[in-house]
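> Need a 3D model of the following:
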Amino acid sequence: MRKYDQLKKKKNIIIEGINQDVNSFDNISKESKRVADVTDNVLVVLNEIEKNFKQVTKLNKLDISFLMLAIALQCARQYIFTNDKFKLAKSSDGDKLIKGNLKKVTPKAWQDILFGSVPYDAVHKTDRFRDMNLNTGISGASHRYRTLGHDPIIGWIIGPINILSDSVTKNDFITTYKVNDMKLDGFFPGGTIGALDIACQQIEAGTWSLPAAVTKQAIHFGADYFTKQGLPIPVLSTVNEDMAKIILTKYHINTYTVMRGATMSILINSIIESIHTLFYDEVNDLSIDLYKVRSRKILMYSNVIASSSNILYTAISQDISKLDVGGILVTLYRIINDTKFINEIKKEFLEKEFYKIVMGENISFTGGEL
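Below is the predicted model of the structure:
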């Protein structure tokens, strides 16, 4: 009887094992069929995942409120801080503003360089040079875009060279004039190379000559930066002088207006993004990356709408001086950068969701859960 019970028990174990194997084969068959179905309908599956991504990153009522606020702030910025507003009347006002603070802490030994006039501001000729009847093309109205010392980028190199060598270099990089007592006094011996040679000799002769010249360049940029004419768009005068002239003198678009527009736009974007992040809900918003996609959409949409309205207004009014160049540049950056960010998050989302679908959930090959 005992032997019979043992045989029966072994039989039951074998049958149970066979049943498990059958179940396992059945599960494998079902799983293989499911994966095959997914493989045959990859585009359909990806489209569904993409729809899900659009759904979870769609702007909700709160997001729309932030979008409206961002648009309002960006548009208000454009019409409050126009290109012709908040500038000093003349560069001498800027000189007074900056020098008034620096004289208190600047050693007297540096005064000749730091507080003297920069030579590339010279527009009048000496009697000797005037008798030569040569047109330099440099005047009070044109010297900002015709002299390289005023270029916001190239000026950091040419400006100190002119300051140290008492010269002024035109935007062709070749023509350089001597300056005596703030008057143009003929061509500089050796041209621009000659001015560079003299500047190098000055640097070798005095330890503080170069730092003083660079500081003077910064001071003068600070003085000219906020004036009505301002500093020209970097490098533009070396490429197209006529365009630089029109943009600077007629439409009042200069480095200050561009940088101010861009800075204000970036500031508003940062404020909106920071406040919007505070409303992130770990439970309802799934993941912080998906929430950031909504934040980026708010910023990109608001910048595009604000810049589009500005371009439309400028076109209708036919007044290019109203063009928000800085804001438009920020908008272009946002379109490129935010689109890249959204696509990266979208790619990651698609990969994760597709992996889940392919692998399935609660997959079992032995009758139990993995």
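> Only C-alpha atoms from now on, for both contacts and neighbour counts.
Noted.
> just checking, what packs against the helix ranked longest in the chain?
As assigned by DSSP state H, the longest helix anywhere in the chain is helix 2-40. Judged by 3 or more CA pairs under 8 Å, 6 or more residues apart in numbering; DSSP states H and E, helix 2-40 is in contact with helix 325-359.
> Pull out the buried positions in stretch 168-184.
Neighbour-count burial for stretch 168-184 flags 168-171, 175-179, 182-184 (criterion: 16 or more other CA atoms under 10 Å).
> Select from these every entry located in strands.
168-169, 176-179, 183-184 (DSSP state E).
> I'd assumed residue 281 was in a strand, is it?
No. Per DSSP: H, G, I helix; E, B strand; the rest coil, residue 281 lies outside any strand segment and is coil.
> Tell me the first helix or strand C-terminal of the longest helix of the chain.
Later in the chain than helix 2-40, the nearest helix or strand by DSSP states H and E is helix 42-56.
> Would you mind identifying the next helix or strand past that next one?
Going down the chain from helix 42-56, the next helix or strand is helix 61-80, by DSSP H and E.
> Can you name every helix or strand that the helix or strand just after that next one contacts?
Next along the chain after helix 61-80, taking DSSP H and E as the criterion, comes helix 91-102. Where contact means 3+ CA pairs under 8 Å, 6+ apart, helix 91-102 is packed against helix 209-225.
> what packs against the helix it packs on?
helix 91-102, helix 111-114, helix 155-165, helix 191-205.
> tell me the most buried of the ones you listed?
helix 155-165 (a mean of 24; mean count of other CA atoms under 10 Å).
> relative to strand 176-180, how tilted is it?
On the basis of axes from the mean of the first three to the mean of the last three CA atoms, to 10 degrees, helix 155-165 is oriented at 50 degrees to strand 176-180.
> With residue 318 as the reference, name the closest of the helices and strands packed on helix 209-225.
Comparing these by their distance to residue 318 (CA to CA), the top pick is helix 91-102, with 29.3 Å.
> Can you list the buried residues in the longest helix of the chain?
Buried residues in helix 2-40, counted by 16+ other CA under 10 Å: 23-24, 27-28, 31, 34-35, 38.
> next one: stretch 228-245
Neighbour-count burial for stretch 228-245 flags 228-238, 241, 244-245 (criterion: 16+ other CA under 10 Å).
> Can you tell me which of these is nearest residue 272?
Relative to residue 272, the closest of the buried residues of stretch 228-245 is residue 233; by CA to CA it sits at 29.2 Å.
> one more to put side by side:
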Amino acid sequence: MTNTITCVKTPAFLSGISVLTTNHVVYTSDFKDPRIATYGSTSVMLQQAAERTKDQPGAFVASLIKQLIHIGTDLYTPCGIQIPGANLILSNTQVEKLTGYISAGDIFKVGTSAKLADLINLLISTLHMLMYGNLYSARTRKIVLYSNMIATGSNVIWVGSNMYAGNEDAIKQLDIGGLIVTVQRLIYDTEYIRRIKEEFVFGGFNKKIQGDGLEDISWD
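Just a heads-up that it's a prediction; the model follows:
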């Protein structure tokens, strides 16, 4: 929107401190071969962008779409995209090394995988509850928990066996998002099932003392 580029640099006189710098971008006469030119003002750049957005909202939308496309095409390239904000803390060399191990695409992949696992769990839970009602909520959670454990366990075993066989790239196939969801459900669902069982046992015991019958419901 403003023919500028904002980077994070560490000036020589500020060793170890990263600052934002805005530079003008120049092109050839046919608007090709973009190059970084002289320094500009970051505050003026933001002001000009805001004014253009007010006068030409379509320009902002077009710029946003182009940036999203640019990020999307680079997200899973071999070089990857660095974690946002990493260069505010680390040096360029450190950021490059970090991106080689984990990039923004990896984090996005984990988040997407976790949300997909949550969606599948929700669908299974909804279908089971529609068939059997709220009375079997503990059993529903057991089914979802066991299915998550089987899926995650299979993935871990597959990745582990391939890495043991010498395929180190197999680690990239580890479903970290699904693993996180499984651990969360293992913690919270186990506690939920324990609490429901406890309420049922003590509630049934009170009824038995009062002379009422204790309904026999299987938890398996």
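> that older thread, distance between the longest helix of the first structure and the chain's centre?
63 Å (CA atoms, centre = their mean, to the nearest Å).
> Repeat that for stretch 75-95 of the second structure.
How far stretch 75-95 of the second structure lies from its chain's middle: 16 Å, per CA atoms, centre = their mean.
> what do we get in the second structure for residue 331 of the first structure?
Using TM-score structural alignment, the equivalent of residue 331 of the first structure in the second structure is residue 179.
> so the spatially closest residue to its match that is not a sequence neighbour is in which element?
Closest residue in space to residue 179 of the second structure, ignoring its immediate chain neighbours: residue 152 at 5.9 Å, by CA to CA, 6 or more residues apart in numbering. Using DSSP H and E, residue 152 of the second structure sits in helix 137-164.
> List the buried residues for that helix?
Buried-residue list, helix 137-164 of the second structure, by 16+ other CA under 10 Å: 137-145, 148-149, 152, 155-156, 158-160.
> From residue 305 of the first structure, how far off is the closest residue to residue 304 of the first structure other than its chain neighbours?
Spatial nearest neighbour of residue 304 of the first structure, excluding adjacent residues (CA to CA, 6+ apart): residue 331 at 6.0 Å. Distance, residue 331 of the first structure to residue 305 of the first structure, by CA to CA, to the nearest Å: 9 Å.
> Mean deviation, stretch 198-206 of the second structure versus the first structure?
Compared with the first structure after fitting, stretch 198-206 of the second structure deviates on average by 1.5 Å (mean CA distance after the TM-score superposition for the first structure).
> Onto which residues of the first structure does that stretch map?
Aligned by TM-score structural alignment, stretch 198-206 of the second structure corresponds to residues 350-358 of the first structure.
> Please work out which residues outside the matching stretch touch it.
The contact list for stretch 350-358 of the first structure, computed with CA atoms under 8 Å, 6 or more residues apart in numbering, reads 35, 38, 45-46, 49-50.
> what's the closest of those residues to residue 359 of the first structure?
Residue 359 of the first structure lies nearest to residue 35 out of the contacts of stretch 350-358 of the first structure, by CA to CA, at 8.0 Å.
> Distance of the closest one relative to residue 96 of the first structure?
From residue 35 of the first structure to residue 96 of the first structure the distance is 77 Å (CA to CA).
> Enumerate every residue touching the nearest residue to residue 117 of the second structure once chain neighbours are set aside.
Among residues not flanking residue 117 of the second structure along the chain, residue 178 sits closest, at 5.9 Å (CA to CA, 6+ apart). The neighbours of residue 178 of the second structure, taking CA under 8 Å, 6+ apart as the test, are 113-114, 117, 148, 152.
> Can you say which helix or strand has the residue nearest to the spatial centre of the second structure in it?
Most central in the second structure under CA atoms, centre = their mean is residue 111, positioned 2.4 Å from the mean C-alpha point. Using DSSP H and E, residue 111 of the second structure falls within helix 104-132.
> that older thread, quick check: the gap between the residue nearest to residue 179 of the second structure and residue 48 of the second structure.
50 Å.
> Correct me if wrong: residue 144 of the second structure contacts residue 124.
Yes. Counting by CA atoms under 8 Å, residue 144 of the second structure touches residue 124, with 7.0 Å between them.
> Please verify my assumption that residue 238 of the first structure contacts residue 170.
No. Judged on CA under 8 Å, residue 238 of the first structure makes no contact with residue 170 at a distance of 9.1 Å.
> Not counting its neighbours along the chain, what's nearest the residue nearest to the centre of the second structure?
Using CA to CA, 6+ apart, the closest residue to residue 111 of the second structure is residue 177 (6.1 Å).
> tally of neighbours for the one you found?
21 (other CA atoms under 10 Å).
> Contacts only, for it.
Residue 177 of the second structure makes contacts with 109-115, 117, as judged by CA under 8 Å, 6+ apart.
> re the thing from before, quick check: the residue nearest to the centre of the second structure vs residue 200 of the second structure, distance?
From residue 111 of the second structure across to residue 200 of the second structure, the span is 37 Å (CA to CA).
> and if you look at residue 119 of the second structure?
29 Å.
> Compare the two and say which is more crowded by neighbours.
residue 200 (15 against 12).
> Just want to check the distance between the more buried one and residue 71 of the second structure.
In terms of CA to CA, residue 200 of the second structure sits 53 Å off from residue 71 of the second structure.
> Also residue 46 of the second structure?
Residue 46 of the second structure is 21 Å from residue 71 of the second structure, by CA to CA.
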